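1. Build me a structure from this.
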Amino acid sequence: MTVVPYRAAPDTASWPHCDGALPGGAECRGRRVEPHTACLAHLPGDERSAYLAGLRPGADLDHRGTRFTEELLSELLTALTEPSTHRPRIGQARFERATFCGDVRFDLVEFDADAVFDGAKIAGDISFNQAEISGRSLFRQVKIGGNGSFDRMKVRRRVVFERAEIDGNAWFDRMNVGGRAVFDGAKIGRDACFTGMEIGGYFSFDQVGLGGDARFDRAHVSGSASFRGLRVGGQVSFPGAAFEGAALIGPMVCGRTLNLSEAVFGGAVTMEAAAAAVRCRRTRWASTAALRLRYAAVDLSDAVVEYPLSITARSRPFIVDGEELDESGLMDAGVRVMSLRGVDAAHLVLTSVDLTECLFAGTIHLDQLRLEGRYTLAAAPSGLRRRGMRPVRWTPRRTLAEEHHWRAARGWGADGWTPAPRGEEVQEPAALAPVYRQLRKAFEDGKHEPGR
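-> As a prediction, the model looks like this:
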């Protein structure tokens, strides 16, 4: 069968309209089922039965603007089911501006060409689990009143959810797209899950708004990726994700943690984010990367830095399309680096960050760390203190957080030394002495003046 590619008409409402009426008397905008003058929903019983009986698996469908009940959709898919596979098979499917009164289930459906749902309205849930689409999958400006489930959906060419609205959760687990995947401007009321997603080309998540969490665990994007203007009320997580091309993460706002742990970035990365925390444990940077952050507590434990990586505290809000991103709900604690343990600091540059709580012991090539701008280290308690009958005076100086932990563990916490966080191993002086020496060399090589 020769498949004619879908091309949107200049006026998608120009199809021949049904002569029926919707509940309440409104004119029906459903497309006529030729040679009749009514859409599928308004065909009389015998004419509808004849139309469905005449369908064969792989037939093209054009039901733009049609109002579907769950029963009517089920009858349509049953008529298109292959006896050998028990899976419905459709040629080109056009459901632009269709209305689905209940749940919509296209599970296991095979589309030989494009599947077009632009402007459709779904009152309940929508499900495309294990559906296979040989052409494009277009869901632009779709409105979904419930949840959306697209688990293991396979699209040969590209999938587009531009400006789609999903009131509930959205699941795209193990979705496989041969080409581009575009979600620009989509709004998801609760959580979105893209675990195990495979994108063969470009992935765009620009200007997406999420009320809950966004999970991209073990996602694999072969092309470049963009998350510009992303707004997430909860956390964003990429554990084990792999981006082969360049990645633009942000400017974005994450109400909780931006988790990049164990992610692999094969191309250049620019990340601009306002987040409560940024977790980069065992993250691998296989190309240059620039992280410009606000508010975040940053954990770089055991990160693999193969090329220059810069982390900079940004003083002003991010601007997208001329407007500042809404950062309400984030506490202005400044950008704090919490751990460099296990990191090779030879390619690392930190600018204007707070190192008061940073764990340095175990950092490789710490003497080659570059510190720029204004930064803060933990301060020793100052003034005269009394321990029993003996007065003790602490000299004001910059210290490691680990020295605070060791002295507090020896009973000097009342003097102002900060105890170690629960579960954190306390380092002995023998382990801290070389850390001080390497940091001192880093300061000297960077021509930092005392007290800076």
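2. When you work out contacts or count neighbours from here on, use the C-alpha atoms and nothing else.
-> Fine.
3. Tell me the first helix or strand C-terminal of the longest strand seen in the chain.
-> Longest strand in the chain, counting residues (DSSP state E): strand 247-259. Using DSSP states H and E, the helix or strand that follows strand 247-259 towards the C-terminus is strand 264-265.
4. tell me what that following strand is packed against?
-> Counting contacts by 3 or more Cα pairs under 8 Å, 6 or more residues apart in numbering; DSSP states H and E, strand 264-265 packs against strand 242-243, strand 284-285.
5. Adding distance to Ala401 and mean neighbour count, write these out as CSV.
-> Output for the helices and strands packed on strand 264-265, formatted as CSV (distance: least, Cα to Cα, whole Å; neighbours: other Cα atoms under 10 Å):
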stretch, distance to Ala401, mean neighbour count
strand 242-243, 33, 22
strand 284-285, 26, 22
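6. The structure of the following sequence is requested for comparison with the preceding one:
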Amino acid sequence: MIDVMTPHTPPQVEPPDWHHCASGANSSDPVGCRGVVVASYGRCLSHLDTDEKNTYLSTLSPGDDLDLRATDLSESLLDEVLSEFYDPTLRRKRFGEVDFTETTIEGDANFSQSQFDGEATFYLTRFLGSAKFNDTKFQKYISFEAATFLNGSFFGRAEFMSESYFGNLEFKSTAGFGNAIFRGHTYFFDLSFQEDGYFANATFLGPLEFTGCTAKDVVDFSNAAFHSTPKLGPLIASGPVDFSLATFEAPIEIEVASTEVTFRRTRWKSKATVRLRYAKVDLSEAFFEYPVAVTMKADRFQKDSGNVMREAFHPSLTPSVRLTSVRGVDAAHLVLTDLDLSSCIFSGAFHLDQIRMEGECTYSRTPHGVRRQGLRPTRWTPRRTIAEEHFWRARNHASGISAWRGWTTPGLSVQPSTPSVLSATYRQLRKSLEDGKNEPDAADFYYGEMEMRRHDKSRPHGERTLLWIYWITSGYGLRASRALGWLLLAVIATMVSLVLWGIPNDTKDLASTGRIAGSRLTLTSEKPDPAALKVPYSERVTTERFEKALQVTLNSVIFRSSGQDLTPQGIYIEMFSRLSEPVLLGLSVLAVRGRVKR
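-> Model prediction:
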């Protein structure tokens, strides 16, 4: 350090009279020189007259130490001091060890294009103007602990070669670390960003500890590179947090509570766990080389000390995390846990059949209640759907018709997928759930797959007709109530048809007639003609005929023949019943099995 009592002072310069800085003369000065003996020129710089100041400035040269602790500095005075450290060879200001502990800088502090060869301490420093450290190189330890930045701090393209401490400090305005390079161990802890925090294109080559920080606006890590960051967060941000195009080289845990978190085209080159709260998350075109888990954190985040972090979100918001897109993602390494997937765009992702959806993931639902399409009432079957089906139905059907209301309308920038694409998406998601032994939820995705195949006009008309029959009779083998309803109708129709046209007049097996000629008796037995149904309709509806029709029908349901004599019409009625009713019964059993299968 430069001290007036050391031989560093040029011999031809007489030390000024410092009696006015001694104890007693300025004992009330809160930031000036304290103690019986003044330690250095610099620490009393704000109390020097012009000649004394010039004498002090003449002792400074590039590469010297600078001690301005507990000093009030105006912008002009600081500029005069810093200009003495300009090295024309390097074309930048060069410092040795620097200490600005408890210093107050009233105007802008321009340290841009500087080089700190020694340790630099800005502990409890108050920057009342903007603090500019653009293109600055810190060769050794640097500390900004408990500092205050009132009007912006700028570290663009700065290079930190050793340990860097930014802790327990407050950025009242924009904090910019764009394109900065951190080569040593870097600490960002207990920070408060009152406005934007920019780390775009920053490179963290050494370990980074970014924890216990809060922000009231944007926090931008876009295109940043994290080479050795075991944990990033907790970070509580009222505005968006952007990790677009960022790269994570090592295993990492990310903990963020924010209304919007973007990982668009982010690259994870190792495994990662992302815990979020309140966020709307975009994973479009993200790249995973190892498993990456994205999950909703149910409890509030805690600092390393164990203290729970305060969240200042609107009371109407819930901590649920809503995933909006996995378009362009290779989902083979993606694990989603306890997320809201009701608005997620799955189309365009790869290996969706290998994605893992665990916990209580929620999906969009079909519209509720009975609606009217013309004079015909319509009710959508309750089931889980993906957002793309909502978009397709809302865009391709008349939204003014009551039956089609309730389907989510896509935004102007969203192009609805075609039924062929949606059927493939449903098929892959179904397989993923089936592989995870989640058969009941997979059944809803199978229903969606069949719906899209039925509406796909590129498929043959015959196939679509069969799918329509499959849908109307049993909901693709997934709606037991529908199949049972049709079975009940078929049983009733069969019984009524048999009573009216299928049961013959007489049910006796044989009819005998006799004739007596002399002493000889002749008997003739004849089987009644089943076709001889000549009973009036008013006499056909009897309890006896209904009982016989019920026996025939119930035997038909289980593929058995009743052995009952029937009219020719009744034979065909029984044949149709033995064909259709067991199928409907089987579909009912299949639908129940699809809902309870484990």
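7. Superposed, what's their TM-score?
-> Overlay of the two chains. TM-score (TM-score structural alignment, normalised by the length of the first structure): 0.84; 415 aligned residues with a Cα RMSD of 2.8 Å.
8. hang on, the earlier thing: can you say which of the helices and strands packed on strand 264-265 of the first structure is nearest to Ala303 of the first structure?
-> Closest to Ala303 of the first structure of these is strand 284-285 (Cα to Cα; 6.0 Å).
9. In the second structure, what range does the closest one match?
-> Strand 284-285 of the first structure corresponds to residues 267-268 of the second structure when matched by TM-score structural alignment.
10. Kindly report the same for stretch 147-155 of the first structure.
-> Using TM-score structural alignment, stretch 147-155 of the first structure pairs with 130-138 in the second structure.
11. wouldn't Leu80 of the first structure be in contact with Leu61 here?
-> No - taking contacts as Cα atoms under 8 Å, Leu80 of the first structure lies outside contact range of Leu61: 10.3 Å.
12. out of all of them, which helix in the second structure is the longest?
-> In the second structure, assigned by DSSP state H, the helix with the most residues is helix 568-596.
13. and the longest strand of the first structure, what other elements does it pack with?
-> When contacts are defined as 3+ Cα pairs under 8 Å, 6+ apart, strand 247-259 of the first structure packs onto strand 225-226, strand 231-232, strand 236-237, strand 269-279.
14. buried set for that strand?
-> For strand 247-259 of the first structure, burial by neighbour count (16 or more other Cα atoms under 10 Å) applies to 247-259.
15. one step back: what is the end-to-end distance of the match of stretch 147-155 of the first structure?
-> Its first and final residues considered, stretch 130-138 of the second structure spans 19 Å by Cα to Cα, to the nearest Å.
16. quick one: buried residues of that stretch?
-> Buried-residue list, stretch 130-138 of the second structure, by 16+ other Cα under 10 Å: Ser130, Ala131, Lys132, Phe133, Asn134, Asp135, Thr136, Lys137, Phe138.
17. returning to what we had before: export the buried residues of strand 247-259 of the first structure to TSV and append columns for distance to Pro239 of the first structure.
-> Listed next are these as TSV, based on distance: Cα to Cα, whole Å:
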residue	distance to Pro239 of the first structure
Ala247	16
Leu248	17
Ile249	15
Gly250	18
Pro251	20
Met252	18
Val253	19
Cys254	16
Gly255	18
Arg256	15
Thr257	12
Leu258	10
Asn259	7
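18. between these, which is closest to Glu327 of the first structure?
-> Closest to Glu327 of the first structure, out of all of these and judged by Cα to Cα, is Val253, at 6.6 Å.
19. what stretch of the second structure does the longest helix seen in the first structure fall on?
-> Counting by DSSP H, the longest helix found in the first structure is helix 429-445. With TM-score structural alignment applied, helix 429-445 of the first structure matches the range 419-435 in the second structure.
20. Check stretch 165-184 of the first structure too.
-> Under TM-score structural alignment, the match for stretch 165-184 of the first structure is residues 148-167.
21. roughly how far out does that stretch sit from the chain middle?
-> Stretch 148-167 of the second structure sits 31 Å away from the centroid of its parent chain (Cα atoms, centre = their mean, to the nearest Å).
22. same thing with stretch 409-427 of the second structure?
-> For stretch 409-427 of the second structure, the separation from the chain centroid amounts to 19 Å (computed by Cα atoms, centre = their mean).
23. Find the centremost residue of the second structure, please.
-> Leu323 (2.9 Å; Cα atoms, centre = their mean).
24. Check the gap between the counterpart of that residue in the first structure and Val160 of the first structure for me.
-> Under the alignment (TM-score structural alignment), Leu323 of the second structure pairs with Val337 in the first structure. As judged by Cα to Cα, Val337 of the first structure and Val160 of the first structure stand 38 Å apart.
25. List of residues touching the longest strand of the first structure?
-> Outside strand 247-259 of the first structure, the residues that touch it by Cα atoms under 8 Å, 6 or more residues apart in numbering are 224-239, 265, 267-280, 318-320, 325-327, 329-330.
26. Would you list the buried entries among those?
-> If we count by 16+ other Cα under 10 Å, these have these buried: 224-239, 265, 267-280, 318, 325, 327, 330.
27. What is the burial count for Ala517 of the second structure?
-> Number of residues near Ala517 of the second structure (other Cα atoms under 10 Å) recorded here: 8.
28. so what's the residue nearest to Asp167 of the first structure when sequence neighbours are not counted up against?
-> Nearest residue to Asp167 of the first structure, sequence neighbours excluded (Cα to Cα, 6 or more residues apart in numbering): Gly189, at 4.5 Å. Contacts for Gly189 of the first structure were tallied using Cα under 8 Å, 6+ apart; they are Ile166, Asp167, Gly168, Asn169, Leu210, Gly211, Gly212.
29. which residue in the second structure lines up with Cys254 of the first structure?
-> Under the alignment (TM-score structural alignment), Cys254 of the first structure pairs with Ala237 in the second structure.
30. Quickly note the distance from the residue lying closest to its match once chain neighbours are set aside to Ser244 of the second structure.
-> Excluding its sequence neighbours, the residue lying closest to Ala237 of the second structure (Cα to Cα, 6+ apart) is Ala215, at 4.5 Å. As judged by Cα to Cα, Ala215 of the second structure and Ser244 of the second structure stand 18 Å apart.
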